[in-house]
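[1] dropping a prediction and its sequence here:
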Amino acid sequence: MRWEGNRQSDNVEDRRSGGGGGGFGIGGRSIGIGTIVIALVAWGVFGINPLTTIGVITGGGQPQVQQQQGPAQKPPAGDTRAAFVSTVLASTEDAWGQIFREGGAQYKAPRLVLFRGVTPTACGTGQSAMGPFYCPGDQKVYLDMDFFDTLSRQLGAPGEFAQAYVIAHEVAHHVQTLLGVTQKVDAMRGRVSQSQQNALSVRVELQADCFAGIWANKSQQAKNWLEQGDIESAMNAAARIGDDALQRQQSGTVRPDSFTHGSSAQRQRWFNTGLKTGSVQACDTFNTQSL
C-alpha cells in the first residue's frame, strides 16, 4: 500500500502520553473487575462491544464519562504508525466527503483518538482490550495501535491494508450515525428479543463492512495506491474477525444465533460488494433476505 506522501488528517487526537489512569468510573458509578471480565469475554466470544455489556450490567443506557480531557494533542512528527493512521483517516474524509457532496449533503468527519490502556469516552471507559471502536456519543473512533500487532500475530491478518480496512470499518459506523442508521437500530433495543437484536447488529456490521469496501473503491480511484496482495489482506482480515472464526478460536463451538458481526463469508461478501460497486445503495443490508 503506497500511502506515503498523501494528505494526513488533522482530525487525529493523541492521548498516548497521558497514561491510562487506574479507575473505571462510568456515569458516576464504579464498576468492578468482574464486570470488566464479563464484558471482555462477551467481546471475545460473541463480538459484543464491551461498552454495551458494561452499560447493560450497570443499568446504564448511554453512560457518560465524568473525566475531563485537556487540550487535544497531535501525534508527534516522525511517528510513522500515527502518520499511516492519519493518512488512512484523510482518505476516508476525501471518499465520504465526495459521496455526501454528490448526494447534496455535507460530510462531518469524525475524530480519531489514539490511546494506550484506557481512555474516557462519551460511551464509557474505553479499553485497549476492546479493539478499535466508534462511540456515537462523541462521534469519535478510538484506537490503540497495539491492536494492529494482535491483528497480525494472533488473528493472522497482517498487512497495512488490513489495518486500513479496520479503520475504514469504524469510520463506516460514523457514516451510519450521520445517515440515521445507528439511531433507528438503537431505538429497537428492548423492543425485540436478544436473537432479533443480534440479527440487527449483524446487519449493522455487514453494512459497515460494505461501506469500508466503498472507501477502498473510492480511495483507489483517487490515489491508485493499492499494491498486489492488498485486497487479499483486507479480505483475509474480514475472514479472521468473522463471528464463526472468533467463536471457533475461543471455544471450538459456533453459535450462529449469537452472531453480532456476521460470519467470515458474510463479512468478505459485503466488503467485496462495496469494493466492486462503490455504491451506498448496494450496501442496504436491512432490506435483503440473503446476507
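    Right, received. Where do you want to start? Residues are numbered from 1 along each chain as shown.

[2] make it CA atoms for all contacts and neighbour counts henceforth
    Will do.

[3] distance check, the residue most central in space within the chain against residue 17.
    By CA atoms, centre = their mean, the mean C-alpha position of the chain lies nearest to residue 170, the distance being 2.8 Å. Residue 170 sits 23 Å away from residue 17, going by CA to CA, to the nearest Å.

[4] could you pull out the strands in the stretch 51-200 of the chain for me?
    111-114, 118-121, 124-127, 133-135, 140-143 (DSSP state E, counting those that start in this stretch).

[5] okay, those strands in TSV with distance to residue 33 and mean neighbour count next?
    TSV is the format used below for those (distance: least, CA to CA, whole Å; neighbours: other CA atoms under 10 Å):
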stretch	distance to residue 33	mean neighbour count
strand 111-114	24	23
strand 118-121	14	24
strand 124-127	13	25
strand 133-135	21	23
strand 140-143	22	25
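
[6] in addition, the following structure is provided for comparison:
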Amino acid sequence: MDWQKGERSRNLEIDSGRGGGGGFGFGGGRGLGIGGLIVLAILGWVFFKDPTALLDQGGSVDQSAPTSQPAQVDPQQRDFVSAILGSTEKTWGDIFAASGRQYVDPKLDLFSGGVRTACGLASTAVGPFYCPGDEKIYLDLSFFQELQDRFGAAGDFARAYVIAHEVGHHVQKQLGVFDKVQQAREQGAPMEGANGLSVRQELQADCYAGVWANRSEQRLHWLQAGDVEEALNAASKIGDDTLQRQTQGAVVPDSFTHGTSAQRVKWFKTGLESGQLSSCDTFSGEI
C-alpha cells in the first residue's frame, strides 16, 4: 500500500498522559444516558478483547484503573495513521456532500496504557475503539504489533482497515445510527446474538470501511498486489466464531457481538466492491 499518497489529517492527537477524552459519563448534554454505557460496553471495539477494561461503568472513576501515559509514537506510524485518517476525511466528506450533508471529522487520539474518554476509563486491553460521547477514535499503536503477532494479520492495509472500521462508527454517529440502535434496544431488541443489534452495527462499520477502500483507491490509486487480501485476512481473523474457538474452544452464537469471520469478510467486500453507502444496510433482512 502506497499510503504516502494519503492526505494528512489535522485531527490526530497525541495523548499527553493527562487523560485524552474530556470527562466521564454521559450526562451534561451529551445525549447519552446510562443505557449508553451498556451499549458502549458492547459496541465499538475491533476485537472486543476485554470489555471489563472500560472501567468507568457507572459514571465514577475507578482509581485503580490504568493511567494514561504520554504516548510513545514512532514518527512513521504517526504519519501512517495521519495519512489513513486524512483519506477517510476526504472520502466521507465527498460522500456526505454529494447528498447535501456535511461530514464532521472525528478526532483520533493516540494513547499508551490507558486513557480517559467521555465513555469512561479504558485500557489498551480493549483494542482500538470509538467513543460517540466525544466523537473520538482511540488507538494505542502497540495494537498493530499485536494484530500481526497474535492474530496473524500483518500489512499496512490490514492496519488501515482497523482505522477505517472505527471511522465507520463515526459515520454511523453522524447518520444517527447510534440513536436508532439505542431506541431499538430500549424497545426490547437484543444487543448480543447472531442477529443482535451489536452484530449488525459492527458489520455495517466493516461495510463502511470497504466503501472507504473503494473510493480512496479510485482517487489515490494506492493499493498494491496483496493489499486487499491483507484486509480480508484481518477481517477473517477477528470474527466472533474464530475468536471464541481460539479462546474458549467452543462457539456460542448467543454471545456474538461482531459477527462471524465469514460475515465480516462478506460485508467488507460488499462495501469494497460497490463503493456505495446504500449497499451497507445490515439492519434489514439476513446478514
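    Alright, I've got the coordinates. Note that the structure is predicted; figures quoted are calculated from it, not measured.

[7] map the residue nearest to the centre of the first structure across to the second structure for me.
    When the second structure is aligned by TM-score structural alignment, residue 170 of the first structure is paired with residue 166.

[8] does that match touch residue 129 like I think?
    Yes - using CA atoms under 8 Å, residue 166 of the second structure makes contact with residue 129 at a distance of 6.3 Å.

[9] any idea how far the lengthiest helix in the first structure is from the chain center?
    Secondary structure of the first structure per DSSP state H: the longest helix is helix 194-223. Taking CA atoms, centre = their mean, to the nearest Å, the mean C-alpha location of helix 194-223 of the first structure is offset from the chain mean by 10 Å.

[10] give me the mean distance between that helix and the second structure.
    Helix 194-223 of the first structure: mean distance to aligned residues in the second structure after superposition is 1.4 Å, counting by mean CA distance after the TM-score superposition for the first structure.

[11] pull up the aligned stretch in the second structure for the very next helix or strand once past that helix.
    Of the helices and strands lying after helix 194-223 of the first structure in sequence (DSSP states H and E), the nearest is helix 230-240. Helix 230-240 of the first structure corresponds to residues 227-237 of the second structure when matched by TM-score structural alignment.

[12] whichever residue in the first structure pairs up with residue 284 of the second structure in helix, strand or coil?
    Using TM-score structural alignment as the criterion, the counterpart of residue 284 of the second structure in the first structure is residue 287. Assigned by DSSP: H, G, I helix; E, B strand; the rest coil, the conformation of residue 287 of the first structure is coil.

[13] and residue 287 of the first structure, how many neighbours?
    9 (other CA atoms under 10 Å).

[14] can you map out the helices along the first structure?
    33-46, 50-57, 80-102, 146-153, 160-179, 181-188, 194-223, 230-240, 243-250, 264-277.

[15] can you lay out those helices as a markdown table showing distance to residue 115 of the first structure?
    Below are those laid out as a markdown table (distance: least, CA to CA, whole Å):
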| stretch | distance to residue 115 of the first structure |
| --- | --- |
| helix 33-46 | 18 |
| helix 50-57 | 16 |
| helix 80-102 | 11 |
| helix 146-153 | 10 |
| helix 160-179 | 14 |
| helix 181-188 | 25 |
| helix 194-223 | 23 |
| helix 230-240 | 22 |
| helix 243-250 | 25 |
| helix 264-277 | 27 |
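
[16] of all the ones you listed, which one comes closest to residue 4 of the first structure?
    helix 80-102 (7.7 Å; CA to CA).

[17] contacting residues around residue 201 of the first structure?
    260, 261 (CA atoms under 8 Å, 6 or more residues apart in numbering).

[18] next one: residue 213 of the second structure
    272, 275.

[19] try it again with 10 Å
    87-88, 91, 157, 160-161, 164, 207, 222-223, 228, 231, 268-269, 271-273, 275 (CA atoms under 10 Å, 6 or more residues apart in numbering).

[20] so how far is residue 256 of the first structure from the residue in the first structure that it lines up against?
    Matched to the first structure by TM-score structural alignment, residue 213 of the second structure sits across from residue 216. Here the criterion is CA to CA. By it, residue 216 of the first structure lies 28 Å from residue 256 of the first structure.

[21] and what of residue 142 of the first structure?
    Separation of residue 142 of the first structure from residue 256 of the first structure (CA to CA): 28 Å.

[22] between residue 166 and residue 129 of the second structure, which contacts overlap?
    44, 45, 46, 108, 136, 137, 138, 139.

[23] closest to residue 62 of the second structure out of these?
    Looking across those and measuring by CA to CA, the closest to residue 62 of the second structure is residue 138, at 19.3 Å.

[24] the closest one matches what in the first structure?
    By TM-score structural alignment, residue 138 of the second structure lines up with residue 142.

[25] and that match, what is it in contact with?
    Applying CA under 10 Å, 6+ apart, the residues near residue 142 of the first structure are 12-13, 111-115, 119, 121, 126-128, 130-135, 167, 170.

[26] now with 8 Å?
    Residue 142 of the first structure touches 112, 113, 114, 115, 126, 132, 133, 134, 135, counting by CA under 8 Å, 6+ apart.

[27] same thing with residue 145 of the first structure?
    Here residue 145 of the first structure is in contact with 81, 114, 115 (criterion: CA under 8 Å, 6+ apart).

[28] relative to residue 129 of the first structure, how far out is the residue nearest to residue 155 of the first structure when sequence neighbours are not counted?
    Counting by CA to CA, 6 or more residues apart in numbering, residue 240 is the residue found nearest to residue 155 of the first structure once chain neighbours are left out, at 6.2 Å. Applying CA to CA, the value for residue 240 of the first structure to residue 129 of the first structure is 17 Å.
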